[in-house]
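Chemist: Model the structure of this input:
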Amino acid sequence: MQQSGMTGTAVAYGRQPNPLADRERLGEMLVEKGLLRPEHRDTALSLQKRWRSRLGEIVLAHRWMTALRLYQALSEHFGLDFVDLVENPPEAPLNPDLFSACAERQVIPWRYENNRLVLAVADPGPETFTWARRTFGPEVLFVGTSKFDILWSLQLDSDFRLTHDALTLLADRAPEHSAREVITRPQLLTLYGLLTVLLVALALSPVNALIGLNVLITLGFLATFALKLVLVWYGSRRRIDIKVTEDDVASLREEDLPVYTVLVPMYREPEILPILANALRKLDYPASKLDIKLVLESDDRETIEAAKRLGLEAIFEIIRVPPSSPRTKPKACNYALRFARGQFVTIYDAEDKPEPGQLKRVVAAFAKSAPEVVCVQARLNYYNADENWLTRMFTLEYTLWFDFYLPALEYLRIPIPLGGTSNHFRIQALRSVYAWDPYNVTEDADLGVRLVQQGYRVSVVNSTTFEEANVSIPNWIRQRSRWFKGYMQTWLVHMRDPVHLYRSTGFRGFWGFQFFIGGGVLTALAAPLLWLIYALWLAAGTRAFDFLFPPALVYLSLLNLLLANGFFIYMTLVAGFKRDYFKLAPYALTVPLYWLLQSFAAYKGLWQLISRPFYWEKTNHGISKYVPAERKAALRE
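Modeler: Below is the predicted model:
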């Protein structure tokens, strides 16, 4: 057999596969050649019956053989020469329309021999050969190669096109939903018109103009408060989200479970890679049906080398994303999505620890859902909740968000701004809406709104992913300012055509979007000014602001200040109790200080929207005091 390292083109390597080759004998053949231990073969055959997976995939998932030896043995078993595509790169062109099919079936055109196309295949077998002959013609020949060589070659062949599509597919095909244009001309004209009206009103009647502005802000606060009161009322009812029971999970047959793709975008995070890999290994899902993509920037050599040194199982693949602007997480995910082989796809961040049963629970949730449910959001919370004041507040905030707000939003059919991780998609639906917007820095919040506008639904499932809460205020500000900037982008994008937004989301969806997304930004920006006025009035007893507050407005403002703030403090307290975070509950009294930080982040986000709209301000992970011990434990395992 010809092995890797072949050079020149004089020798013909393409073959027709051995028609007598029997894939069922693969395990026996590997044992006969001394490549696989008999007990490993027996275990693999048992798992093959349970999981309905390829025996080779099971062997590689458990690291019982090296990938190179397995793929060489597979090639020999089917009577094919094995070629190293790194040393002997493909010369035949690949039709762009066949890229996804080739990536899924692990096939790539290699070269021509005597005017006959030779295909390199990493998964030889009757199904692959039949598909190849139907797609490329009955006269095609074959050579064997490895899955990693196929992946590498597909990237090299299609880097430019994949990068272009990752950046422009949404902007070119649905520009009305792309944040590439920060603000449209009609929106600018509207903004200029409103500013002109305000300036003219201030010139003609400054007191009435300021009172009118104050009324609008106060009503905005009141509407935002009222919406969140309704959300908490509905969200406190446990039956709202998809309840998947242990019996539901137990009823799943492992042989029927689909391939599940997991995208893990990372950038300069080598230290937490062992923790991440260990968390993903603990997922209670057939290992041979996991398609885990470590999505790394091609110039992030430190993280790439760290991944190589770990000797990860074959279920892990490295996708190297070529450099291009903007350098954002959604751009990287769009690029990697083209290589996904799963029926479902989810995203985990580098520091995530999903509950082991989450993937099965999501599969059961989709099975219990209507066909229009194309995304299931798992809840998020933090494993270092009690590390310092900031982590405590972050944990309480997320508990309120995921345990109260999001289930209620789904129940009321208000567009759900997805979290940045642990959202699970039907992959075909995700591709149909052109996936994520690479120009929006809260890409999942935007995608949640966009899915609803396309007639799809988003649900929440009773499973939690635990993350590392920010322990550093500067780091928290960087993250939160990006979120606020993204919310501003999302509001601007979906308010380009308010009539369409209203028609596609309905009355509750439209106004829910205004006051959950827009109202959150408004309150963060306006609160410091109102608090400053109140503090000056309280401290100095000045009557300088009386003209801004007629009696009716005074009562409304006091309602916002006292009742709304008191309510949010109370609900933060209740959120702590719901998750049994009894030690965190007293910190709910410090919520106003946390809101001040949010306001600072909101103004920073507004400035960056104007000056650097597509800049992705990275959040540093792995800075918790618990990380070193967890890294050591992960490396031991």
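
Chemist: For the rest of this, base every contact and every neighbour count on C-alpha atoms.
Modeler: Will do.

Chemist: just checking, what packs against the lengthiest helix in the chain?
Modeler: Identified as the longest helix of the chain according to DSSP state H is helix 206-235. Contacts defined by 3 or more CA pairs under 8 Å, 6 or more residues apart in numbering; DSSP states H and E place helix 206-235 against helix 185-204, helix 406-411, helix 519-540, helix 551-558.

Chemist: name the helices or strands packed onto the second one?
Modeler: This means helix 406-411. So helix 406-411, by 3+ CA pairs under 8 Å, 6+ apart, packs with helix 206-235, strand 457-467.

Chemist: List of residues touching that helix?
Modeler: If you take CA atoms under 8 Å, 6 or more residues apart in numbering as the criterion, helix 406-411 is touched by L231, V232, Y234, G235, I240, D241, P415, I416, R457, V458, S459, V460.

Chemist: one more time with 6 Å
Modeler: L231, Y234, G235, I240, D241, S459 (CA atoms under 6 Å, 6 or more residues apart in numbering).

Chemist: repeat for the longest one
Modeler: Applying CA under 6 Å, 6+ apart, the external contacts of helix 519-540 come out as T224, S599.

Chemist: mind redoing it with 8 Å?
Modeler: 217, 220-221, 223-224, 484, 487-488, 542-543, 545, 595-596, 598-599, 602-603.

Chemist: Can you say which of the residues you listed are buried?
Modeler: With neighbours counted by 16 or more other CA atoms under 10 Å, those contain buried members at 217, 220-221, 223-224, 484, 487-488, 596, 598-599, 602-603.

Chemist: Farthest pair within those residues?
Modeler: A223 and Y603 (21.6 Å; CA to CA).

Chemist: Could you identify which of the contacts of helix 406-411 has the most neighbours?
Modeler: S459 (27 neighbours; other CA atoms under 10 Å).

Chemist: Can you give me the buried ones in the strand or helix carrying A120?
Modeler: Secondary structure assignment for A120, by DSSP states H and E: strand 116-121. Residues L117, V118, L119, A120, V121 are the ones in strand 116-121 that count as buried (16+ other CA under 10 Å).

Chemist: and these as TSV, adding distance to L45?
Modeler: Below are the buried residues of strand 116-121 laid out as TSV (distance: CA to CA, whole Å):
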residue	distance to L45
L117	35
V118	32
L119	29
A120	27
V121	23
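
Chemist: Proceed likewise with the subsequent sequence, for comparison:
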Amino acid sequence: MNFADGFVLALTIIFLAYFAYATPIIMVGVWRYKKHGFASEEPGEDWDPPNVSILVPVKNEEKVVGRLLDAITRLDYPRENLEVIVVEDQSKDRTLEICQGFARQYPWIKVFHRAASVGKGDALNFGFAQSTGEIIATFDADDIPEPLAITKALRYFDAKVGAVHGYHRTLNLQESIVARLAAYETFLYRLANDGKYALKLFVAFSGSNTFFRRTALEQVGLWDPNSIVEDAELAVRFARAGIPTKLAPVESWQEMPAKVTSLLKQRIRWSGGNIQTGLKHWDAWRSMSPVKAFDMEVLMMSPIMAILAFVGWALLALGVAHVGIPVAELVPLLVVMGALNIFYFGTLLTVVVAQAKTGIVSYLTLMIATYPYATLLSVANFVGLVSVLIMGRKLWLKTEKTGYVDSPTLCASLTKTRQ
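Modeler: Presented below is the predicted three-dimensional model:
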């Protein structure tokens, strides 16, 4: 067996193993979604309203931060038990002015301006130091939380639960084909998370719409200011500390990247940060179950799988063109990668498209566009891998927000005044 044959065999085995690993997770997620949506379990009872602090780190977010703060002022939660800590870092636009305007109108909104920008993790730690709440919530500038977000999240806390994290829905599905593809990818990730939660595997926190018990955050040491995916890294430390977390049907609406450049910046940071986290916590098996530790490492190293997928399809394309390895020797690889594609496209068709009542033409367009989209992600993953090895925590690329929403009435319905 020469090197080329060995490489193709190794790729085939890797993809076959990944298919065997991922399929049950997705199937459980689809089954649960078909059965009861994302209401993963029955919530507990309401409890006396604890003090809740909402942390909002912002920088150059003039297009969206006012929308978020408006939504927060309309949350259905007692004002005497709520405070908002806005940490504004060195914005060059009207972000600080907009935030201060809300602070003048609502005394429970506090704005802190910092002359130096040290990253999101550091901003969250600074905000935590200013907060007083028993429960700490985090939202990004482009979020629009549902009015009952806090009330719903609190029902999933019991004496042992250290964090509750919700889901995101898309504000700008119709802005571009890039936004639509990113939204459908996010939905598949949401299905996978629900399956992993049911199977007691590792589920990472989202960067926002997450609610923490203060004492749990203090126990693990708050956010890592040196991480470029501070949310995922924090979730690993929660798991290593054995602190229970819950995935709950608490929804917040958020923007997807609408431009290729925005998507690339976001995914370069995510892929680099995930790999950084996986390497940092290589010994997670020492402090959590081996199965959960393995699942965590698979997630963190998933950018490498995307790069290998690109290599696999490139080899197949070259083989068909009679360049490189003969196509006859690539048949096993073709079968495995084809099965993966059929499975994921089938999931997309039966769940995502069916729920959205998308026509067959739109679905075919989506399917065709998936291939250049996947190629972009592979490029981003490769750049992220190389960049984080060279630059480390300096690899911070901001995802630009546009403020676009599919329907103006959507924001109105999400931020309607309490009766």
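
Chemist: of the buried ones among the contacts of helix 519-540 of structure 1, closest to F549 of structure 1?
Modeler: I217 (12.3 Å).

Chemist: Give the aligned equivalent of the closest one in structure 2.
Modeler: Mapped onto structure 2 by TM-score structural alignment, I217 of structure 1 lines up with L11.

Chemist: my read: that match touches P332, true?
Modeler: No: using CA atoms under 8 Å, L11 of structure 2 makes no contact with P332, being 9.9 Å away.

Chemist: which residue sits closest to the residue nearest the centre of structure 2, ignoring its sequence neighbours?
Modeler: By CA atoms, centre = their mean, structure 2 has its centre lying nearest to S206, at 4.6 Å. Once flanking residues are discounted, S206 of structure 2 sits nearest to D231: 6.0 Å by CA to CA, 6 or more residues apart in numbering.

Chemist: what's the counterpart of that neighbour in structure 1?
Modeler: Match for D231 of structure 2 (TM-score structural alignment): D444.

Chemist: Mind listing residues that contact the helix or strand that contains its match?
Modeler: If you go by DSSP H and E, D444 of structure 1 is part of helix 443-453. Helix 443-453 of structure 1 has contacts (CA under 8 Å, 6+ apart) with 177, 330, 415-420, 433, 435-437, 440, 457-458, 486-487, 490, 501, 504-505.

Chemist: Can you tell me which of the residues you listed end up in helices?
Modeler: P330, G486, Y487, T490, L501, S504, T505.

Chemist: In PyMOL, how would I select just the buried ones from those residues?
Modeler: Applied in PyMOL, the following selects the buried portion of these according to 16+ other CA under 10 Å:
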select buried, resi 330+486+487+490+501+504+505
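
Chemist: Include distance to Q187 of structure 1 when you put the ones in helices among the contacts of helix 443-453 of structure 1 into TSV, please.
Modeler: As requested, those are exported to TSV (distance: CA to CA, whole Å):
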residue	distance to Q187 of structure 1
P330	25
G486	17
Y487	16
T490	14
L501	15
S504	20
T505	21
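
Chemist: Which of the ones in helices among the contacts of helix 443-453 of structure 1 sits closest to F402 of structure 1?
Modeler: Distances from F402 of structure 1 to those, taken by CA to CA, are shortest for Y487, at 17.4 Å.

Chemist: Contacts only, for that closest one.
Modeler: Counting by CA under 8 Å, 6+ apart, Y487 of structure 1 has contacts T442, A445, D446, I517, G518, V521.

Chemist: Counterpart of it over in structure 2?
Modeler: In structure 2, the residue matched to Y487 of structure 1 (TM-score structural alignment) is N274.

Chemist: tell me, how many neighbours does the alignment partner in structure 1 of L222 of structure 2 end up with?
Modeler: In structure 1, L222 of structure 2 lines up with A435, judged by TM-score structural alignment. Applying other CA under 10 Å, we find 24 residues neighbouring A435 of structure 1.

Chemist: Repeat that for M1 of structure 2.
Modeler: 6.

Chemist: ok, so what distance separates it from A10 of structure 2?
Modeler: Counting by CA to CA, to the nearest Å, the separation of M1 of structure 2 from A10 of structure 2 is 12 Å.

Chemist: Equivalent analysis for E88 of structure 2, please.
Modeler: From E88 of structure 2 to A10 of structure 2 the distance is 49 Å (CA to CA).

Chemist: out of the two, which sits in the busier spot?
Modeler: E88 (24 against 13).

Chemist: thinking again about what came up before, Provide a list of residues in contact with the counterpart of the residue nearest to the centre of structure 2 in structure 1.
Modeler: Alignment note (TM-score structural alignment): S206 of structure 2 maps to G419 of structure 1. Neighbour list for G419 of structure 1: Q377, D444, A445 [criterion: CA under 8 Å, 6+ apart].

Chemist: would you turn the residues you listed into a markdown table with distance to L312 of structure 1 and neighbour count?
Modeler: Shown next, in a markdown table, are the contacts of G419 of structure 1 (distance: CA to CA, whole Å; neighbours: other CA atoms under 10 Å):
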| residue | distance to L312 of structure 1 | neighbour count |
| --- | --- | --- |
| Q377 | 28 | 27 |
| D444 | 29 | 23 |
| A445 | 32 | 22 |
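
Chemist: For H40 of structure 1, state which of those residues is nearest.
Modeler: For the contacts of G419 of structure 1, the residue nearest H40 of structure 1 by CA to CA is Q377; the value is 37.2 Å.

Chemist: so who does the closest residue to T224 of structure 1 other than its chain neighbours touch?
Modeler: With CA to CA, 6+ apart as the criterion, T224 of structure 1 has its nearest non-adjacent residue at 5.1 Å, and that residue is F515. F515 of structure 1 is in contact with G220, A223, T224, L227, counting by CA under 8 Å, 6+ apart.

Chemist: preserved in structure 2, out of those residues?
Modeler: For the contacts of F515 of structure 1, no aligned pair is still in contact in structure 2 (both residues aligned by TM-score structural alignment, their matches' CA atoms under 8 Å).

Chemist: Closest to G144 of structure 1 out of these?
Modeler: Taking CA to CA as the measure, L227 is the one of these closest to G144 of structure 1, at 60.0 Å.

Chemist: counterpart of that closest one in structure 2?
Modeler: By TM-score structural alignment, L227 of structure 1 lines up with Y21.
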